[in-house]
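>>> here you go, sequence then predicted model.
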Amino acid sequence: MQIFEWLKLKMKFTFKKNKKSAIKDNRVIDSSPIQDQEEKVNMLKVNASADHDNKNENDKKIVEQNLINKRLPKELIIRIFSYLDIVSLCRCAQVSKYWNILALDGSNLQHVDLFEFQRDVSENVIENIALRCNEFLRSIRLENCRSINDTSLKTLCIKCPNVELLNLKQCLKLTEKSFVNIGNNLQYLTSLNLESCNISDQGIKCIAKGCSRLQAIEISWCINISSDGLFNFADSCSNLRHIAAKGLTNMKNRVLAKIADNCPQLISLILNNCNSLTDDGIISIADNCQFLKHLCVSNCKHLTDASLIALGRNCHELCLFESSGCSNLSDNGFSALSKGCPNLMRIDLEECLQITNATIQNLANNCFKLRHLALSRCENITDDGIRLITNPTTGNLNETLQVLELDNCPLITDAALDQLSSCQNLMRLELYDCQLITKNGIKKFQSKFPQIKVHAYFAPTVASNHNRPIRSCSCKCCVIL
């Protein structure tokens, strides 16, 4: 009996000891089976929740690792952005703060064209671009951005000294201060467009002095530049290859002579509406600028065949020639031009009133690359002249010609349309106000050659008074029969 009591006390003592140890080890011992079951369920829930959290953490880490920001170094992202235009860059900059920094990095803004945003471009926009781009900026086009003023352009010139191309066409708020800043700061400038700007002799002088690398200049309709200003500019810039000076009444022969002496590498010369020029100026260019490819002298009304003869004698690389409105030019001059300039691809003879079919024959016989021929208002051109274009025995214009302009040619008839059917590559035909061309003739031509764009105009027919029926008119006070 004593042994039994001793064993009972021993078991009780062992149970209490194990319970204390379990509590110490954060284990709960309960003799109740229901409590054990609940405990197991709770433990399973806790474990499931922990597993779910761990899985979400792992998935989040995998997603973050696959993000372009994590996978690619910022240098590579910037390089990718460099292939986008400014609109796409601005859209990318709105994705996140990180992309905003990379997309608008100065290295991505080397070439900025704001022509599409003309009215929305304020002086603050230009200043922000200048501050962000700094020395990275190479070209900026601000054509028709009329809100730009001297202050914003000064910031641009100072902060972006490496600009090589600058287009300020019709930026009318700019004054002489801006052009002085261009000359003082943009020494690497090679192309400058100042068309219709308010620049005068002081500004052009500073640009000539400070921008010695200039190769292309556009000063059309800058009427405040005097003949002396143009002369000094031509004397200072010896690297010029492209000059556009339309509408400059102060463009004199001596200016062209200086350009010819100082710029022998000249390729393109645009002189439309320079009414003061005569043959002497063009002859100077022809004698010295033998690499000339583009020459436009439309509405230089004092030019004669002497200019054409000089060009044919020396400028064998000429491929574009425009002489619209030069009514003193004749077949003799164009004969010399076509023989000496076989590479002509485009020639505009609109309103050269003296030329006849002989000019067309010379072009067909000598200019085998001619693609664009303008004969508008040439009143002596007839159907026989068109036949010379299409006749393979006189040349290959029937194979090369793509555009033919015959507006206001009163002697052209529907027969000319039949002749043009042999022009294999003709793409556009201008027939405005050709009195002897009929609607039926054009419809017939278009039905055969739907790929050719034909532009024509026919005045609406007005009913004759003799054909109108007599009708009575009435008013409140009387009746008029």
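Here it is on my side, so go on. Because the structure is predicted, anything quoted here is derived from the model rather than measured.
>>> when you work out contacts or count neighbours from here on, use the C-alpha atoms and nothing else.
Noted.
>>> wait, doesn't L186 sit right on P161?
Yes - L186 is within contact range of P161, at 5.2 Å (criterion: C-alpha atoms under 8 Å).
>>> who has more neighbours, these two?
Remark: of L186 and P161, L186 carries more neighbours, 24 against 21, as counted by other C-alpha atoms under 10 Å.
>>> OK, contacts around that one?
For L186, the contacting residues are 157, 161-164, 210-211, by C-alpha atoms under 8 Å, 6 or more residues apart in numbering.
>>> can you do 10 Å?
156-158, 160-166, 207, 210-213 (C-alpha atoms under 10 Å, 6 or more residues apart in numbering).
>>> check I204 too.
Contacts for I204 were tallied using C-alpha under 10 Å, 6+ apart; they are 176, 179-180, 182-183, 219, 225, 229-230, 232-233.
>>> same deal with A286?
Contact analysis of A286 by C-alpha under 10 Å, 6+ apart lists 260, 280, 292, 307-316.
>>> and it, how close does it get to C319?
Using C-alpha to C-alpha, to the nearest Å, A286 is found at 14 Å from C319.
>>> who touches both of these two?
L292.
>>> how close does C434 sit to K12?
As judged by C-alpha to C-alpha, C434 and K12 stand 127 Å apart.
>>> which one of those two has more residues nearby?
Per other C-alpha under 10 Å, whichever of C434 and K12 has more neighbours is C434, with 22 against 10.
>>> skipping adjacent residues, who's closest to that one in space?
Excluding the flanking residues, the one nearest C434 by C-alpha to C-alpha, 6 or more residues apart in numbering is N408, at 5.0 Å.
>>> is the one you found in a helix, a strand, or coil?
Three-state call for N408 (DSSP: H, G, I helix; E, B strand; the rest coil): coil.
>>> all the strands of the stretch 101-250 of the chain, residue numbers only.
Counting by DSSP state E, counting those that start in this stretch, the stretch 101-250 of the chain has strands at residues 111-113, 139-141, 165-167, 191-193, 216-218, 242-244.
>>> hold the first one in mind and look at this next one:
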Amino acid sequence: MSKVFDFSGGDDFCSGGLLHKNPKDSSLFFPLGRHVDVYFPRKRSRVSAPFIFNGEVKQQSSIEVLPDASLFEVFRRLSGGQERSACASVSKRWLMLLSTIHRDEIFPVKGNLGPEDHDNTSISEKEDESSKAKEKVEFVDSGVVKSVNKEEFEGIDSDGFLSRCLEGKKATDVRLASIAVGTGSRGGLGKLSIRGSSSTRGLTNLGLRAIGRGCPSLRSLSLWNLSSIGDEGLLEIASGARLLEKLDLCHCPAITDKGLIAIAMNCPNLMSVTIESCTNIGNESLKALGHCCPNLKCITVKNCSLIGDQGIASLFSSAGHVLSKAKFQALDISDVSLAVIGHYGSAMTDLALLDLHNVNDRGFWVMGKGQGLQKLKVLNITACRGISDSGLEALADGCPNLKLFGLRKNLLVSDTGMVKFARAAVSLESLQLEECHRITQCGVFHILANCGGKLKALALANCLGIWDINFAFPLTSICQSLQTLIIRNCPGFGNVGLAILGRMCPKLIQLELSGLQGITDTGLLPLIHSLEAGLIKLNLSGSVNLTDNSVVAITKLHGETLELMNLDGCKYLTDAALSEIAQNCSVLSELDVSKCGITDSGIASLAGAEQLSLQIFSLAGCSAVSDKCLPFLGVLGETLVGLNVQHCNGISSSSSSSSSSIDLLLEQLWRCDVLY
């Protein structure tokens, strides 16, 4: 090593002799500069130390003295992505300058040809190029319509398998520039999500300009809660990322119709668009999307005050034959929009209408009578207060292929309308009713009796009009097709209703009776015994009046098929229930006994079951369990992937010893996610 320090070099290297009297002086070794946030994996910092000749300090010559124009010419002649990434790691100035270079501005390098030879093309090559197909794809650049060969358009960095997500303070122009420069040589950026926050201050349109110029393979862009991003940034994306297929704009008040129209005109592959709470986007954007995007399949528009009937009408009249999924929420639209959707939505398969306070029953009636929704399979209507029985019946007639229907927060639809709907919707397989307070228990049973034998799932939630009524229901009215029944938080539903359901629905395999404080063992046992098919999923959470008798019957009759059991809040259940579960439930994978009256003995019986292989086990709020259950939880942990012991006060989380019980449990169940 000393020979290295003593080496002075020849005269041809440095005519001034030694650089310093003592070449081993440690003051000559300067620290490396700070690293820059770039993508090149092997970064090298610049050393800006001065050279010392014969005791005089002279400033080191640097390429930094070159103006941006000269550096631009140097950078666009770099041969590959790794070289550009290496240069980007030198300084922020170089990084930002590299990020402004458009793909078309990169100088073509072919072998050892000089710059003057790049434009020389043989006559035969020109003839070959002219013989190729002249199919063009038009796009807009800086307000001017341009065209390129279709082959060139489809060949733009077509990989794009990389995905990046920036949130909060991480969303800055420098990071976006690094992504733009660094991903080009690594497969190309395909998906970019930017989630802003109150602390997002370092992001401007410059960052999106870098993405637009450096990431032509971008197919999905999501911008959420970004007040600093406007039309200028979106114009750069439209100009450079012409392969864009999905665009999500949420809470971006600075973006107007100008930016979204540019996207529509430049990105013919656009398939999915979401616009939410963008106060300056209006009808012209929807008009452009309908006219310029032949592949548009899915659109979501929520809480945009400038979008009205004109925008919806323009969209569906132009793209209704390709649009298959649409969601409109909190918009100032009227019955006109519903009529247009019903007439032009010939390709529509999934439609959601939410919080549309200005639409009336007549609009739904016209939408159904328009006969344009023949392919509609999924329809959700929430908080549209104008719809009533006549509009609902018209929808059933106009949507013969409807399989799933959801009606929520409605005060006008009654039993009569729902029964007519169930009878007319001949393909209906799933019906969801929530906060429909005019629907009664009698109406529910008539729906099951008139559903045409195809209804597979029925869900009732928060329906205050459902109360037990003593009446004689025809024993011949049986719904053999129903497999899933959900009754959640309907306080009036009790034992009488359960008894009738037991006679009407013998094929249930998924049953949820949650939040029903009025049901007891007396009502549940007849239902359990009447089921011909084995239950697979059972949820009795919040049914506080059930006891061990119900669990014993369930495990003996359906233990061989039961995979999920939720008994959360059934406070009268004891260790006897767990013992029956351990003996009879051979395929159970998820068990929730939170806030039940179980003890360490019950957990021990579960641990002793050889055939039981629980994956998720919750005993949150079971105050009777203690540290004595930890060995048994360790045995169960051989198969567990999730364990919840929150609010189990008997299990110590702190101890005077070196390790608490929870720490020992975490150490033993290192493969399992433990909530404590």
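Thanks, I have the structure now. Everything numeric in this text was worked out from a predicted model, so none of it was measured.
>>> picking up where we left off before, out of the contacts of A286 of structure 1, list just those in helices.
Using DSSP state H, the subset of the contacts of A286 of structure 1 located in helices is 260, 280, 307-314.
>>> what's the closest of the strands of the stretch 101-250 of structure 1 to E379 of structure 1?
Set against E379 of structure 1 and scored by C-alpha to C-alpha, the strands of the stretch 101-250 of structure 1 come closest in strand 242-244, at 30.2 Å.
>>> give the aligned equivalent of T300 of structure 2 in structure 1.
Aligned by TM-score structural alignment, T300 of structure 2 pairs with R141 of structure 1.
>>> surely that match touches E164?
No - using C-alpha atoms under 10 Å, R141 of structure 1 is not in contact with E164; the gap is 11.1 Å.
>>> wait, doesn't the residue nearest to C434 of structure 1 sit right on S376?
Yes - N408 of structure 1 is within contact range of S376, at 5.9 Å (criterion: C-alpha under 10 Å).
>>> what sits in contact with each of those two?
Common neighbours of N408 of structure 1 and S376, using C-alpha under 10 Å, 6+ apart, are 350-351, 430-434.
>>> out of those, which end up buried?
Buried members of the shared contacts of N408 and S376 of structure 1, scored by 16 or more other C-alpha atoms under 10 Å, are 350-351, 430-434.
>>> let me know the closest of these to L192 of structure 1.
Taking these together and measuring to L192 of structure 1 by C-alpha to C-alpha, the closest member is E350, at 30.1 Å.
>>> these two touch, right, the closest one and C378?
Yes - using C-alpha under 10 Å, E350 of structure 1 is in contact with C378, at 6.4 Å.
>>> give me the distance between the match of T300 of structure 2 and L194 of structure 1.
On the measure of C-alpha to C-alpha, R141 of structure 1 and L194 of structure 1 end up 11 Å apart.
>>> repeat that for E399 of structure 1.
Distance, E399 of structure 1 to L194 of structure 1, using C-alpha to C-alpha: 40 Å.
>>> looking at those two, which is more packed in?
Legend: neighbour count by other C-alpha under 10 Å for E399 of structure 1 and L194, higher for L194 (23 against 19).
>>> what residue of structure 2 takes the place of the more buried one?
Using TM-score structural alignment, the partner of L194 of structure 1 in structure 2 is L353.
>>> what are the boundaries of the strands in the stretch 351-481 of structure 1?
Taking DSSP E, counting those that start in this stretch as the test, the strands found in the stretch 351-481 of structure 1 are 372-374, 403-405, 428-430, 453-455, 473-474, 479-480.
>>> in a markdown table, list the shared contacts of N408 and S376 of structure 1 along with distance to T359 of structure 1.
Listed next are those as a markdown table, based on distance: C-alpha to C-alpha, whole Å:
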| residue | distance to T359 of structure 1 |
| --- | --- |
| E350 | 13 |
| E351 | 14 |
| E430 | 19 |
| L431 | 20 |
| Y432 | 22 |
| D433 | 22 |
| C434 | 20 |
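>>> show me which of those is closest to N108 of structure 1.
Closest to N108 of structure 1, out of all of those and judged by C-alpha to C-alpha, is E430, at 44.4 Å.
>>> do you know how far the closest one is from E351 of structure 1?
Plainly put, E430 of structure 1 is 15 Å away from E351 of structure 1 if you go by C-alpha to C-alpha.
>>> neighbours of whatever residue of structure 1 lines up with I486 of structure 2, how many?
For I486 of structure 2, the aligned residue in structure 1 is C296 (criterion: TM-score structural alignment). Look at C296 of structure 1: counted by other C-alpha under 10 Å, it has 21 neighbours.
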